[in-house]
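Peer 1: sequence first, then the predicted structure:
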Amino acid sequence: MQALNDFLSTISGFVWGPFLLIPLLLGTGLYMTIRLSGLQVRMLGRGLRHGLLDRDDDGGEGDISNYQALTTALAATVGVGNIVGVATAISLGGPGALFWVWVTGVIGMVSKYSEAFLGVRFRTTDSAGEQSGGPQYYLQRGIKGPVGKVLAFLFALFAIIASFGIGNLTQANAVSAGMHDTFGVDPWVSGVVMFIAVGAVLLGGIQSIGRITAAFVPMMIIIYVVGGLIVLGLMVDQIPAAFQLIFTDAFTGTAATGGFAGSTLMLAVQYGVARGIFSNESGMGSAAIAAAAAKTSHPVRQGLVSMTQTFIDTIIVVTITGLVIVTSGVWDAGSDTAGTMTAAAFSTVLPGQYGGTIVSISIVFFAFSTILAWSYYGERCVESLFGRRGSLPYRMIFTIMVFVGATTELEVAWTFADLANGLMALPNLIGILILSGLIARETKAYLSFDPKLTASAEEVRRFLEKQGTDWR
């Protein structure tokens, strides 16, 4: 296993290195930011209102509400990456890595908009009458010829692999470890419970997943955020120094101290970007699969709603985790402690076992919801390659792997997850660049017509007729 881990680490280091994914990811985000005139800043407030307050896009076609699509995407992204992933980035790249997580988040918002827009724009109806979309469809339907087909195939293949890494093994293992460390629950008990729970939810498909995530995703985020704000409130005098350390080390690297081995600027960027993507999945294309199922009257509307998911995940939840770790002073304990670093940070301020309990419960909720959402992502990619007949076998294997992840020590799973994430992002980012003209043109046209996102479904229909665009 160690030899396999070393091999995967070598490949992952190249994929996430300075000559491939990092420049492609940041470059695509910057390019789309320019083409869309800073859309993630201009339209953030309206996107939040449309997703969280309006919730339903009256008259829109789809399987779930835009709010359920948002919470499903949040379920996939607000997971172990927000707690353990951020700690890993800081423990390996230093406090400066948090700055690059933020950069990835801000730039990633426009990437998330672009892929969600395309997911709805090129979605199709499957044999069961459900909406299917995502990079595995829009790469092929939007980019004509063999290039689009190859990119779509590669995305679907890598996404299926990733669903067992980022969306299953690492999440299930985090749940069982947290339950064992905090409450003394044997891992096989956690594995059996998750096996039954995941299997039961998957039987209901996207409607069942949407109802579950809409019910408890807001609750789990609020519990964790409130706990983190209490910790930061009790250490408020340390926050200015923490920000100074984060911004300084982001451009200079971090000297060795305590158990921290030291890091260079490149390590801060590499781990910040990699863990930022692990957390918010912007540029990976996964959230476009959930967006495609949403009831919406126009792709721009759902794109803006999906964009807010990256803001909530990274700018709010990840920031709280990172600041708690840096202000508490536990960040330099060494990479071996990354798995328990966030719990230790909470426990430095909160009395008794409250800190560890809050983190452990949050990991359980975050990870379980991520498993549910990624099961849907993987299943849709299986369908794009093998049709509906592949759904049941995939669900069965996916559910079994939940038990495996909960009961097996899988050091290699984290390396595997990072690599699969990167391989997923490559064809998707290339596709966004190729389709950037269409995204910019149709986005500008729609926002000129409906800048406040208040047009009725009938008004949108007449607009589409006038434009000569029948995206359905």
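Peer 2: Okay, I see it.
Peer 1: every contact and neighbour count from this point should use C-alpha atoms.
Peer 2: Will do.
Peer 1: run through who's touching stretch 272-279.
Peer 2: Residues outside stretch 272-279 that contact it (CA atoms under 8 Å, 6 or more residues apart in numbering): 16, 22, 77-82, 85-86, 88-90, 93, 96-102, 104-105, 166, 283-284, 313-314, 318, 418, 421.
Peer 1: now do the helices in the stretch 51-200 of the chain.
Peer 2: 66-77, 80, 86-93, 96-121, 135-142, 146-164, 170-183, 187-202 (DSSP state H, counting those that start in this stretch).
Peer 1: give me the helices and strands touching the next helix or strand after the last one, please.
Peer 2: On the C-terminal side of helix 187-202, the closest following helix or strand by DSSP states H and E is helix 205-234. Contacting helix 205-234 under the criterion 3 or more CA pairs under 8 Å, 6 or more residues apart in numbering; DSSP states H and E are the following elements: helix 66-77, helix 187-202, helix 319-328, helix 354-386.
Peer 1: in the last one, what counts as buried?
Peer 2: Translated: helix 354-386. 355-384 (16 or more other CA atoms under 10 Å).
Peer 1: and if you look at stretch 11-29?
Peer 2: 12, 15-17, 21-22, 24-26, 28-29.
Peer 1: give me the contacts around the helix or strand containing residue 403.
Peer 2: Using DSSP H and E, residue 403 falls within helix 391-407. Helix 391-407 is contacted by residues 164, 168-177, 187-188, 190-192, 194-195, 198-199, 202, 375, 379, 382-383 when judged by CA under 8 Å, 6+ apart.
Peer 1: among these, name the buried ones.
Peer 2: 164, 168-177, 187, 190-192, 194-195, 198-199, 202, 375, 379, 382-383.
Peer 1: one step back: now tabulate the helices of the stretch 51-200 of the chain in JSON lines and tack on distance to residue 323.
Peer 2: Listed next are these as JSON lines, based on distance: least, CA to CA, whole Å:
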{"stretch": "helix 66-77", "distance to residue 323": "19"}
{"stretch": "helix 80", "distance to residue 323": "17"}
{"stretch": "helix 86-93", "distance to residue 323": "10"}
{"stretch": "helix 96-121", "distance to residue 323": "9"}
{"stretch": "helix 135-142", "distance to residue 323": "34"}
{"stretch": "helix 146-164", "distance to residue 323": "29"}
{"stretch": "helix 170-183", "distance to residue 323": "21"}
{"stretch": "helix 187-202", "distance to residue 323": "30"}
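Peer 1: use this one as the comparison:
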Amino acid sequence: MNVDMLNAVDSFIWGPPLLLLLIGTGIILTVRLSLIQLFRLPRALKLIFAAENRGDGDIDSFKALCTALAATVGTGNIVGVATAVHAGGPGAVFWMWVAAFVGMATKYAEGCLAVKYRTVDKNGDIAGGPMYYIERGLGKKFKPLAVIFAFFGVLVAFFGIGTFAQVNAIVEITQLATDIPVPYTAAALTLVVAAVTIGGLQSIARTASKVVPAMAAIYIAVTVGFLVIFRAQVPAALAEIVTAAFTPTAAAGGFLGATVLVAMRNGVARGVFSNESGLGSAPIVAAAAKTKWPAEQGLVSMTGTFIDTIIICTLTGLVLVISGSWTGDVNGAALTNMAFQQAYPQMGSLILCVGLTLFAFTTILGWNYYGERCIAYLVGVKGIMPYRIVFIILVACGAFVKLDVIWILADIVNGLMAIPNLIALIGLSSVVVAETKAYFAYIKEKETTEQDIKVVTDAER
């Protein structure tokens, strides 16, 4: 299948119907949940470190979030934003924001339903995610939809976000920054991925909970440093992002120009690639969190989209727009690298190399687990080890696939995975609303009781 044919398939899948379904689902959930992503965000952020972690589950809420962030905070935040801006202009960043804002409500619903309908597999491990809330929530007659989701989930892990895009980004930036030959980097990466993933969720979660906070902090510090250096240009960059979202962007240098629809399509598609809201991946690990309240894990899950896109993707987008390098002929990691070198001429490549390598490595780990859960749903736990072996082989091959083919394939399988999940989210939205009301009624009663106890104690004193 040639690139032109893949582009045609990609354009069809990511046409107006899917964009409307994706954004529309987020809007429906935003309205039905009374702007939960705005009014309940402070509590959600607090829960990252203060969740009760009581109830059934394999890992605590923080590790579940870190594993989900490991899968989402990756090349999409660096390479994905670069390809979106290079193809759609600065306006693509605005449409990333829109997709992320409504996507926070979507991610909340996914996390909530994942815990609500989770089960236990034959190995005694927690099993959950869209395939389970489709079958157990919508009913047995919808099982074909669950099977479709799991099938495309494996394809995304194998050919989409999970392997090729991440590996290609690592070897490209490593070669740019250090001149290490591609085969050497590919071999080292494959060995490390194999060592961690063979250990399963506990091994992945332990690694993610240590690496993710550190890598996010380092990258945020470096990008904020860039914006401080070029602080005078930040207001103009923000204005350009908003203006370009609603008006066509003219051709300039190597940039061919972009219509509003092109900016919207690239912004939403790359935003989903980055934060995975609506894709159905994050609820697979959210289901393993130790909690008895589905809504509690929904809130924790929601912060993933906020951290990934509203914070990290925005910082990358501003760096690219301010640098002006998006109008050149380079793309992907090379484009972001060129932008960083304006602020850090000596260390820019090395900083980006470390950041991108950590981001992409942890994404590989997270998606290994997602695909594993999908294959277990399709063929049972006997399929887990063969799946891991194939995954590791594909990691080894990912360094040698062309960048344009990688991103087109990733977009196609992402879109096909999202469709059954979005249908389920709409169909089960009433369940999400009911769980949300029950949780916040419990919180209100708990806070009232604690206040009454405090009053009595103070009176006794």
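Peer 2: Looks like it came in fine. None of these values were measured; they are calculated from a predicted model.
Peer 1: what's the angle between the helix holding residue 403 of structure 1 and helix 146-164?
Peer 2: 40 degrees (axes from the mean of the first three to the mean of the last three CA atoms, to 10 degrees).
Peer 1: so where in structure 2 does the next helix or strand after helix 391-407 of structure 1 end up aligned?
Peer 2: The helix or strand immediately downstream of helix 391-407 of structure 1 is helix 411-434, counting by DSSP H and E. Matched against structure 2 by TM-score structural alignment, helix 411-434 of structure 1 falls on residues 404-427.
Peer 1: what of stretch 227-238 of structure 1?
Peer 2: So stretch 227-238 of structure 1 sits over residues 222-233 in structure 2, by TM-score structural alignment.
Peer 1: quick one on the thing from earlier: quick one: the helix holding residue 403 of structure 1 to structure 2 mean distance?
Peer 2: Aligned to structure 2 and superposed, helix 391-407 of structure 1 gives a mean residue distance of 0.7 Å (mean CA distance after the TM-score superposition for structure 1).
Peer 1: again, but for stretch 207-225 of structure 1
Peer 2: Mean for stretch 207-225 of structure 1 is 0.5 Å (mean CA distance after the TM-score superposition for structure 1).
Peer 1: what are the contacting residues of stretch 362-377 of structure 1?
Peer 2: By CA under 8 Å, 6+ apart, stretch 362-377 of structure 1 touches 72-73, 75-80, 83, 159-160, 163, 167-168, 171-172, 174-175, 178-179, 194, 198, 201-202, 205-206, 209, 213, 217, 220, 223-224, 286, 289-290, 395, 398.
Peer 1: same question, stretch 224-232 of structure 2
Peer 2: With CA under 8 Å, 6+ apart, stretch 224-232 of structure 2 has contacts from 234, 315, 318-319, 322, 340, 343.
Peer 1: and that stretch, what's buried?
Peer 2: Neighbour count says stretch 224-232 of structure 2 has 224, 226-227 buried, by 16+ other CA under 10 Å.
Peer 1: same check on stretch 44-58 of structure 1?
Peer 2: For stretch 44-58 of structure 1, by 16+ other CA under 10 Å, it's 44, 46-52, 55-57.
Peer 1: do the same with stretch 110-126 of structure 2
Peer 2: 110-119, 126.
Peer 1: quick one on the thing from earlier: which one of the helices of the stretch 51-200 of structure 1 lies closest to residue 442 of structure 1?
Peer 2: Nearest of the helices of the stretch 51-200 of structure 1 to residue 442 of structure 1, taken as CA to CA: helix 96-121 at 9.8 Å.
Peer 1: that closest one vs structure 2, mean deviation?
Peer 2: With mean CA distance after the TM-score superposition for structure 1, helix 96-121 of structure 1 averages 0.5 Å from its match.
Peer 1: what range in structure 2 matches that helix?
Peer 2: Taking TM-score structural alignment, helix 96-121 of structure 1 hits residues 91-116 over in structure 2.
Peer 1: now the equivalent of residue 315 of structure 2 over in structure 1, nearest residue through space, not along the chain?
Peer 2: Under the alignment by TM-score structural alignment, residue 315 of structure 2 pairs with residue 320 in structure 1. Spatial nearest neighbour of residue 320 of structure 1, excluding adjacent residues (CA to CA, 6 or more residues apart in numbering): residue 228 at 6.0 Å.
Peer 1: how many residues are close by the one you found?
Peer 2: 23 (other CA atoms under 10 Å).
Peer 1: surely it meets residue 321?
Peer 2: Yes. Here residue 228 of structure 1 reaches residue 321: they are 7.0 Å apart, a contact under CA atoms under 8 Å.
Peer 1: which members of the contacts of stretch 224-232 of structure 2 are the farthest-apart pair?
Peer 2: The span of the contacts of stretch 224-232 of structure 2, defined through CA to CA, is set by 234 and 340 at 15.1 Å.
Peer 1: neighbour count: the two, which is higher?
Peer 2: residue 340 (24 against 16).
Peer 1: ok, and the closest non-adjacent residue to the residue mapped onto residue 177 of structure 1 from structure 2?
Peer 2: Counting by TM-score structural alignment, residue 177 of structure 1 lines up with residue 172 in structure 2. Nearest residue to residue 172 of structure 2 in three dimensions, chain neighbours excluded: residue 333, at 7.1 Å (CA to CA, 6+ apart).
Peer 1: gap between that neighbour and residue 428 of structure 2?
Peer 2: 39 Å (CA to CA, to the nearest Å).
Peer 1: looking at these two now, which is surrounded by more residues?
Peer 2: Remark: of residue 333 of structure 2 and residue 428, residue 333 carries more neighbours, 26 against 17, as counted by other CA under 10 Å.
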